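Visitor: Prediction below, plus the sequence it came from.
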Amino acid sequence: MTTHAPASLERLRFNMIEQQIRPWDVLDLDILDQLAVMRREDYVPEAHRALAFFDMEIPLDGSGVGSLPGQTMLSPRVEARTLQDLHVQKHESVLEIGTGSGFMAALLAYRAASVLSLEIDPTLAARAAQTLARNGVTNVEVRNADGATPLPSGPSFDVIVLSGSVARIPQNLLGSLKIGGRLAAIVGDEPMMRATFVTRVSESKWDTLQPWDTVAPRLLGFPETPRFNF
């Protein structure tokens, strides 16, 4: 049986799309339609559900025994713009680093053949897997794992998404892209980071674009930029 969100939630969802996402140059109608039907509020912790449609990162930590501090759900406009700029296709396989709430994995799964999502926090990994299953998302595998740990060698994925920021692109992940594959990450240090998209053009060549600026919390486990003391 299909359930419908109350009119007030639908108004908030409409406002999120029209006032936050579309003005951020997210103009792909398929993605806007997808965001209109996917229930973002179902992926937000109960304590913060009222914030589901606001232009902010939503805290995910403190929701269970053993959960790691500092975990957040990215803002809707960053999720949407990343999704648009990756151009995920129905036949493609996706690796996500940082499952978090599971919402970005659900967005990716809607457009891809399969998604493997790695989450370092076992509490979040278990909760995201349950949420995805409850919402009928069947082509995502959530795995409790450290995404900073080197993957088995060889090209395995068409798309790799880092759902958080890193100081620099992890070079080992580039080798896991198939030819024509794309990696998306938010790279740099506060107060300004760059959305970075790397395309594997050939066995030994990668093209890089940095089309927009934002700031996002760090993904756990990845190295920081060395600091020099004088």
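Guide: Noted; the coordinates are in hand.

Visitor: Every contact and neighbour count from this point should use C-alpha atoms.
Guide: Fine.

Visitor: need the contact list for the closest residue to Ala52 other than its chain neighbours.
Guide: Counting by C-alpha to C-alpha, 6 or more residues apart in numbering, Glu41 is the residue found nearest to Ala52 once chain neighbours are left out, at 5.2 Å. Applying C-alpha atoms under 8 Å, 6 or more residues apart in numbering to Glu41 gives the contacts Arg49, Ala52, Phe53.

Visitor: Selection in PyMOL covering whichever of these are buried, please.
Guide: Buried members of these, defined by 16 or more other C-alpha atoms under 10 Å, are picked up in PyMOL with:
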select buried, resi 52+53
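
Visitor: Out of the contacts of Glu41, which comes closest to Leu60?
Guide: Distance to Leu60, by C-alpha to C-alpha, is smallest for Arg49 among the contacts of Glu41, at 11.0 Å.

Visitor: can I assume that closest one sits in a helix?
Guide: Yes: Arg49: assigned to a helix according to DSSP: H, G, I helix; E, B strand; the rest coil.

Visitor: give the contact list for it.
Guide: Here Arg49 is in contact with Glu41 (criterion: C-alpha under 8 Å, 6+ apart).

Visitor: biggest strand in this protein by residues?
Guide: Longest strand of the chain, by residue count under DSSP state E: strand 177-189.

Visitor: take a look at this one as well, against the first:
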Amino acid sequence: MVNRESTGQATELDIFVKTTLKPLVKTSLVLQAFKKVDRGNFAPEEYREFAYKDEAIDLTRSSSISQPSVVAIMVDHLGLTGKERVLEIGTASGFCAAIISQCSSHVDTMEIDEDLARESSERLRNLGYTNISVHVGDGALGLPTEKPFDAIIVTASVKSIPSALLDQLADGGKIVIPVGEDSPTRSQLIEGKKEDGKMSFSKIADVSFYPLVSSQEGGWSIEEVSELFSLREGRMKMLKEMKNQPDLQQLLNNILKTLTEIAGRPITSADEANEFLKQNPQILEDLDKPKT
């Protein structure tokens, strides 16, 4: 990456923040956070090229670094001023926690995957973040020992909002959380606010997140998401193979081009192709038929 201070030129990060995130963010505190936190430091080496694109980056079959625009919208809706104590559910790489740390006094972040939690804790420490605490645990239960929190952000889709999280929200506080209800991947991003002990909710946007797996209230069971995780794992393997075999990338491009022609609309990713084929299974049958 080009060093702006030594050259006077804008970096990839500067350009990305200005062109992609600035139109979405209302508060300067959040925008400045994205200028300070380099997403490239949180992306796996093999996916570093995607760090300054508005795309999610897979970490494991059940976790990813969320799309920057979605993170920006979520943090913006928390209404942080720099003084709040924040609970994050879903640490993943630590990127979102790092963003929040620039907008609050302290961040407690929870991750159910012990390996991810350990790696993120070490990464954040090495990068110099001193107001972030990483905890291993079930996100649906929250962190009752540290309550109340002025704000809670959940970066995994729940079936319903866990009451444990609402109990840990301070009066006057906000929670931003994706709720799937009928689907672990298709969610509504919900903002909730507690006033005089009562919650009110409003919809922010339609989003897609990895599911929050938990046996507790609000979580998805492993049985409900096992097929999804298998598909994600297969996609990750495919992408790694493509980096070493450019001909496979060309194959995917050809598939996407064909599906775009069939659908009459752009289909630009493996995820979109998979979803389109699941909704239209007859297409595979039609393609398999001999031409006459």
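Guide: Nice, thanks for sending it over. These numbers come from a predicted model, not from an experiment.

Visitor: Out of the contacts of Glu41 of the first structure, flag the one nearest to Ser163 of the first structure.
Guide: Of those, the one sitting nearest to Ser163 of the first structure (C-alpha to C-alpha) turns out to be Ala52, at 17.2 Å.

Visitor: residue in the second structure matching Leu219 of the first structure?
Guide: The equivalent of Leu219 of the first structure in the second structure is Leu212 (alignment by TM-score structural alignment).

Visitor: Find the nearest non-adjacent residue to its match, please.
Guide: Among residues not flanking Leu212 of the second structure along the chain, Ala156 sits closest, at 5.0 Å (C-alpha to C-alpha, 6+ apart).

Visitor: and the residue nearest to Ala52 of the first structure, helix, strand or coil?
Guide: helix.

Visitor: what's around Ser202 of the first structure, how many residues?
Guide: Ser202 of the first structure is flanked by 12 other residues according to other C-alpha atoms under 10 Å.

Visitor: can you pull the buried residues of the longest strand of the first structure?
Guide: Using 16+ other C-alpha under 10 Å as the test for burial, strand 177-189 of the first structure gives Leu177, Lys178, Ile179, Gly181, Arg182, Leu183, Ala184, Ala185, Ile186, Val187, Gly188, Asp189.

Visitor: Tell me which residue of the second structure lines up with the fourth one.
Guide: Right, the one you point to is Gly181 of the first structure. Aligned partner of Gly181 of the first structure by TM-score structural alignment: Gly173.

Visitor: Lys147 is in contact with that match, correct?
Guide: No: checked against C-alpha atoms under 8 Å, the pair Gly173 of the second structure and Lys147 is beyond contact range at 11.8 Å.

Visitor: show me what contacts the residue minimising distance to the centre of the second structure?
Guide: Closest residue to the average C-alpha location of the second structure: Ser66 at 2.3 Å, with C-alpha atoms, centre = their mean. When contacts are counted by C-alpha under 8 Å, 6+ apart, Ser66 of the second structure touches Glu55, Ala56, Ile57, Cys96, Thr155, Phe209.

Visitor: where's it relative to Asn3 of the second structure, distance?
Guide: 25 Å (C-alpha to C-alpha, to the nearest Å).

Visitor: compared with the first structure, how much does the one helix or strand Asp14 of the second structure maps to deviate?
Guide: Using DSSP states H and E, Asp14 of the second structure maps to helix 12-16. Comparison of helix 12-16 of the second structure with the first structure after fitting gives an average deviation of 2.6 Å (mean C-alpha distance after the TM-score superposition for the first structure).

Visitor: List the contacts of that helix.
Guide: Met1, Val2, Lys35, Asp38, Tyr52, Lys53.

Visitor: Just the ones of those residues in strands?
Guide: The strands, defined by DSSP E, take in nothing from these.

Visitor: farthest pair in those residues?
Guide: Using C-alpha to C-alpha, these reach their maximum pairwise distance at Val2 and Lys53, which is 16.4 Å.

Visitor: Who has more neighbours out of the two?
Guide: Lys53 (18 against 12).

Visitor: need the contact list for the residue lying closest to Arg182 of the first structure once chain neighbours are set aside.
Guide: Excluding the flanking residues, the one nearest Arg182 of the first structure by C-alpha to C-alpha, 6+ apart is Thr199, at 4.4 Å. By C-alpha under 8 Å, 6+ apart, the contact list for Thr199 of the first structure reads Gly180, Gly181, Arg182, Leu183, Trp206, Asp207, Thr208.

Visitor: got it, and Gly79 of the second structure?
Guide: Lys174.

Visitor: Show me what it aligns to in the first structure.
Guide: Correspondence of Gly79 of the second structure to the first structure, assessed by TM-score structural alignment: His87.

Visitor: distance of that match from Ala125 of the first structure?
Guide: 26 Å.

Visitor: Read off where the helix ranked longest in the first structure ends up in the second structure.
Guide: When the first structure is parsed with DSSP state H, its longest helix is helix 122-134. Taken onto the second structure by TM-score structural alignment, helix 122-134 of the first structure occupies residues 114-126 there.

Visitor: Straight-line length of stretch 108-117 of the first structure, end to end?
Guide: End-to-end for stretch 108-117 of the first structure, by C-alpha to C-alpha: 10 Å.

Visitor: So which residues make contact with it?
Guide: By C-alpha under 8 Å, 6+ apart, stretch 108-117 of the first structure touches 83, 88-99, 105, 137, 139-143.

Visitor: repeat that with 7 Å
Guide: Identification of contacts with stretch 108-117 of the first structure by C-alpha atoms under 7 Å, 6 or more residues apart in numbering yields 88-99, 105, 139-143.
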